[in-house]
Every structure is written in structure tokens, then in C-alpha cells.
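J.: My questions are about this predicted structure, shown below with the sequence.
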Amino acid sequence: MEIDFKNIKVIGFDADDTLWVNETYFRQAEEQVGILLSHYETPNKIDQELFRMEIKNLPIYGYGVKGFILSMVELAIELSNGTVSNEIIGKILDIGKEMINKPIELLDGVEETLQTLSRQYRLILATKGDLLDQERKLEKSGLLDYFHHIEVLSEKQEANYSKLLKHLDISPSEFLMVGNSLKSDILPLVNIGAQAIHVPFHTTWQHEKVSKKETNGITYKTAESLTEILSYFKLKN
């Protein structure tokens, strides 16, 4: 089925791992915590237990580095039966602070793509995570001026997107979402009648993975890079 973007008025972009590097830093932090807590468990078991802790805490802390830090601390206390040292807790907190203070590493072609599309379309940023952290990253990225609207969502589900489109005063058929997560950026949009372009990142959090069954029959485009999506539009010179 050919996908036509001629009715699109607004293009939404995910932030983390679509515009800039993010998940890589979480994987690095997990490795560091695995080393710190290796006295209590194997690295593989620590990874499994940390994921379990993160999912358990999502309704409380939401997404982002701060919730991740708290889950790491809670895991350290749990695995050690409450005997973990203040020194290790301090090192876990330092890992989190280092993540928050990472420089923004834009992915290839981001600025060129936003600059080109912003001449013809209204662009918005639709991301999830900690509000303060996402605002900080956007400010440091230098991309703020390309976006007409910024939306930090607690979840990226159909109801959240429908509410966003209502706020933007556009119909689903006039909206296109670009993102790296099939679960968060693609499937919910297609399900409400919008369009989507999947731009995969080389690392995906386990919570964001979907099965082939879930994507079966879902119509969306896939691009290897952000600049590749420019070829999908009839752009004016």
C-alpha cells in the first residue's frame, strides 16, 4: 500500500534516540551498576532485576533518568538485604548525575531535516520522560526554534495522542509522527488514523520492543536516517 503524505499539516518528532543519543547512556549505566553490585549477583541477573524494578516503579516515577536512579538504588538495597554501603549508594547517584549532565549528541542529519521541513510544515516535539530533563536537553540541543509546540507526555498511548491532536486542532489524517519506537511512536498513531515514519535506533529498551504479531497489518514507512525521510515529501525549493 502506497503511503501519501499530501494531507499532512503537522509533523511530530520524538526526542530521545530520534533526535539525539539517549538509550546508549542507560545501557552504559546498567553495566556500571552491574559491576558495583557484582558482589551480590551476576551481571545478567542484575540486568533482569533492574528491568523488573523499573517496570514496577514506572507508575510512581514515570520515565527518565531520575526514576532510573531511584530504581537502581532500590535494587541495591534489595539485592544486599539492606546491607549495601553508603559508598556504593553514592556511586550509583554519581552515575545518575553523570547521565543527566551528558552533552547532547545529535544524530546524523537532524538539523538539516528539521530546517528543511520547518519551511513547509508545522513541527512539534512529542516526547515522554522527566519534564525538567527533557527541557534541559532540548535547550542544550539548539533545536528549540524549529518547534511550534513542545509536549512532554507521561505516556505515549492512543488517548494521549488524541488529546494532543485535539489541542493542536488538527485531525489524525493531518498528522505525521517520526520516531524510533514502534511501541510509542508508530503503533498508537496508526491506530488513531494518523501516519508515522519509523527511524530505528541501534539500541532499544526492552520495554519498547514489540512482536511481529503486533505490527502485522500496520501500515507505516521506515527510514534508515532522518535525512532519508525528506525524500518522502514533495518539498518546495
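T.: Happy to help now that I have it. Residues are numbered from 1 along each chain as shown.
J.: C-alpha only now, for contacts and for neighbours.
T.: Will do.
J.: for the chain, which strand is longest?
T.: strand 122-128 (DSSP state E).
J.: Check which helices and strands it is in contact with.
T.: strand 10-13, strand 149-153 (3 or more CA pairs under 8 Å, 6 or more residues apart in numbering; DSSP states H and E).
J.: Please, where are all the strands along the protein?
T.: Counting by DSSP E, the chain has strands at residues 10-13, 122-128, 149-153, 175-179, 195-198, 221-222.
J.: Reformat those as TSV; add distance to residue 42 and mean neighbour count.
T.: As requested, the strands of the chain are exported to TSV (distance: least, CA to CA, whole Å; neighbours: other CA atoms under 10 Å):
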stretch	distance to residue 42	mean neighbour count
strand 10-13	38	22
strand 122-128	31	21
strand 149-153	35	16
strand 175-179	34	24
strand 195-198	35	25
strand 221-222	37	16
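J.: Turn those into TSV, columns for distance to residue 62.
T.: Output for the strands of the chain, formatted as TSV (distance: least, CA to CA, whole Å):
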stretch	distance to residue 62
strand 10-13	20
strand 122-128	9
strand 149-153	10
strand 175-179	20
strand 195-198	24
strand 221-222	28
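J.: Of all these, which one comes closest to residue 49?
T.: Each of those was scored for nearness to residue 49 using CA to CA, and the closest is strand 122-128 (23.3 Å).
J.: now the angle from that closest one to strand 175-179?
T.: 50 degrees (axes from the mean of the first three to the mean of the last three CA atoms, to 10 degrees).
J.: quick one: contacts of strand 122-128?
T.: If you take CA atoms under 8 Å, 6 or more residues apart in numbering as the criterion, strand 122-128 is touched by 9-16, 63, 114, 117, 146-156.
J.: try this one side by side with the last:
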Amino acid sequence: MTLSTIGFDADDTLWQNERFFRMTQDRFAELLSDHTEPGALQARLLEAERRNLGHYGFGIKGFVLSMIETAIEVTEERVPASVIAELIATGREMLRHPIELLPHARDAIEALAPHHRIVLITKGDLLDQERKLAQSGLGDLFDAVEIVSHKSPATYGTVFARHGDGPARAMMVGNSLRSDVIPALEAGGWGVFVPHPLTWELEHAVAPTDHARFRELPDLGALPDLVATLDG
């Protein structure tokens, strides 16, 4: 059964994203260095992010709110207003940061687009994801764009039915095992894992290496040949 639809994740699959979060976290640690050491601060921030996902969703705005909440907690509500102001400013800077495409992103999509429906499936803040897509220069290559609040088997089933022939003839490509690969496999599709060295901790999971439809590639440059093999 040949593939008809290929879905791509956006952040840290097509362009850099987590690197800017890590840079901001380093600055966060500097600002709170008088109150706690970096390792403990990172653990508290990650817990706040995990706790707040259901309230704020994914993206920079929720990240900034989690940093502010963590700053209030570790300083026992004594964090200076100047620190809060700088955290807000760093969030705005992240929202303005230029897009940097990852290697082979454009070439892979251009190679696959003539014979497959190409869909961007990403989660996060709507305005920020739209901004990044517009700045990436890749927007015209996609047949559809889906910005979702959560990536689940039901999400992929719906998206691949809407923009293709269902998940059985679809593939999802991304750097997150938890969000991009495993739920796509559970929906009945193919899941292709393209690791990124800075993938967010909350997106980690055990690779389903025994699944017949799981594949792992070193980068997007190998994707067209994999698709050709499966289509052949």
C-alpha cells in the first residue's frame, strides 16, 4: 500500500526551536543564581511546565509564565520586579527570533511534494506557529497546515482522514517520539523519528523499535529514499 500523505512536525524537525529555549533557561539561571543552583532550578521549571501544560498548552507564552511561577516559588515570593520584567522581555525576544531551517528540510519536502500530500502538523501557540511558518519560506510547499493543541492517535486519525486516505496510507515525521511518532503508529500510520540533540525532556519516550512501521533516520536528507522504498 503506497503512501498518499506525509505529515511533518515543525519545531526541531524543520527548524530550530529548543535551542532558543535553552538559551533563555541559561539566562533564567543567571537571574536566580542568588536563590538556587541551576540544576535545581531547571528541575523546578520542568515541573512547572509539566503542571501547566493543561492550562497554557505548548509554546513560548506558557514557558514564560512557568518561568515567572518558578521564580516566585524559589524566592519565596521575593523575586524582584526587574527579574519578572526581564523574563517577559526574553519571551518577546524569543517570539521575534529569526527562523533557522534544519539541514535538508526544504529539499526533502520539495522531493516528496510532487507525488504526496504534504501536511504540516504542529502544536503550540497559533500566532507563533503561523509566524514561524511564514518566515520559514516553506508555507507554499504544504497542501495543508494543522496547528493542534495535542497530538494523539485521534488527532492523527482525523488529520490524515481529512487530508488523505486515512492513517494506513500516511506517515508522520518528527523529532518527538512522544508526540510525533508513537501516536501516529497507534493511529495505524508510519512513524519516522528524526532525532534532534536538544529535544525537550517532556517529549522523550522509549523508541518502539519492534513496531513494523517505525523508522529512524539520521536527518531529513534520508527521507525521500525511505519513502521511495515504501512506495516501491
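T.: All right, it came through fine. Note that the structure is a prediction, hence the values are computed from the model and not measured.
J.: TM-score for this pair?
T.: Comparison of the two superposed chains (TM-score structural alignment, normalised by the length of structure 2) gives a TM-score of 0.94, and 229 aligned residues with a CA RMSD of 1.5 Å.
J.: returning to what we had before: nearest to residue 34 of structure 1, out of the strands of structure 1?
T.: strand 122-128 (26.2 Å).
J.: what's that closest one aligned against in structure 2?
T.: Following TM-score structural alignment, the aligned partner range for strand 122-128 of structure 1 in structure 2 is 117-123.
J.: if we can go back for a sec, adding distance to residue 91 of structure 1, write the helices and strands packed on strand 122-128 of structure 1 out as TSV.
T.: Output for those, formatted as TSV (distance: least, CA to CA, whole Å):
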stretch	distance to residue 91 of structure 1
strand 10-13	34
strand 149-153	29
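J.: Residue 21 of structure 1 is nearest to which of the ones you listed?
T.: Residue 21 of structure 1 lies closest, by CA to CA, to one member of these: strand 10-13, at 14.1 Å.
J.: quick one: the match of strand 122-128 of structure 1 to structure 1 mean distance?
T.: Following superposition, stretch 117-123 of structure 2 is found to deviate from structure 1 by 0.5 Å on average (mean CA distance after the TM-score superposition for structure 1).
J.: now that stretch: how far from the chain's centre is it?
T.: Its chain's average C-alpha position is 12 Å from that of stretch 117-123 of structure 2, according to CA atoms, centre = their mean, to the nearest Å.
J.: same deal with stretch 98-116 of structure 2?
T.: 16 Å.
J.: Show me what counts as buried in that stretch.
T.: Neighbour counts over stretch 98-116 of structure 2 (16 or more other CA atoms under 10 Å) mark 99, 101-102, 105-106, 108-109, 112-113, 116 as buried.
J.: Relative to its centre, which residue of structure 1 is most distant?
T.: The C-alpha centroid of structure 1 is most remote from residue 83, which lies 34.4 Å away (CA atoms, centre = their mean).
J.: Would you mind finding the longest helix in structure 2?
T.: In structure 2, assigned by DSSP state H, the helix with the most residues is helix 38-56.
J.: From the contact counts, what lies against that helix?
T.: helix 18-31, helix 60-74.
J.: Structure 1: matching residues for the last one?
T.: Helix 60-74 of structure 2 falls opposite residues 65-79 of structure 1 when the two are matched by TM-score structural alignment.
J.: The first one too?
T.: Against structure 1, the aligned range for helix 18-31 of structure 2 is residues 23-36 (TM-score structural alignment).
J.: Other residues contacting that stretch?
T.: In contact with stretch 23-36 of structure 1 (CA under 8 Å, 6+ apart) are residues 16-17, 42-43, 46-47, 72, 88, 92, 95-96, 99, 203-205.
J.: Kindly report the same for stretch 201-219 of structure 2.
T.: Against stretch 201-219 of structure 2 from outside (CA under 8 Å, 6+ apart): 50, 103-104, 176-179, 181-182, 185, 189-195, 223.
J.: Identify those among those that sit within helices.
T.: Counting by DSSP H, those contribute 50, 182, 185, 223 to helices.
J.: Who's the closest spatial neighbour of the equivalent of the third one over in structure 1, skipping the chain neighbours?
T.: With TM-score structural alignment defining the correspondence, residue 185 of structure 2 maps onto residue 190 in structure 1. With CA to CA, 6 or more residues apart in numbering as the measure, residue 196 is the residue that lies nearest to residue 190 of structure 1, at 6.7 Å, once sequence neighbours are left out.
J.: can you pull the contacts of that neighbour?
T.: When the contact criterion is CA under 8 Å, 6+ apart, the partners of residue 196 of structure 1 are 176-179, 185-186, 189-190, 220-221.
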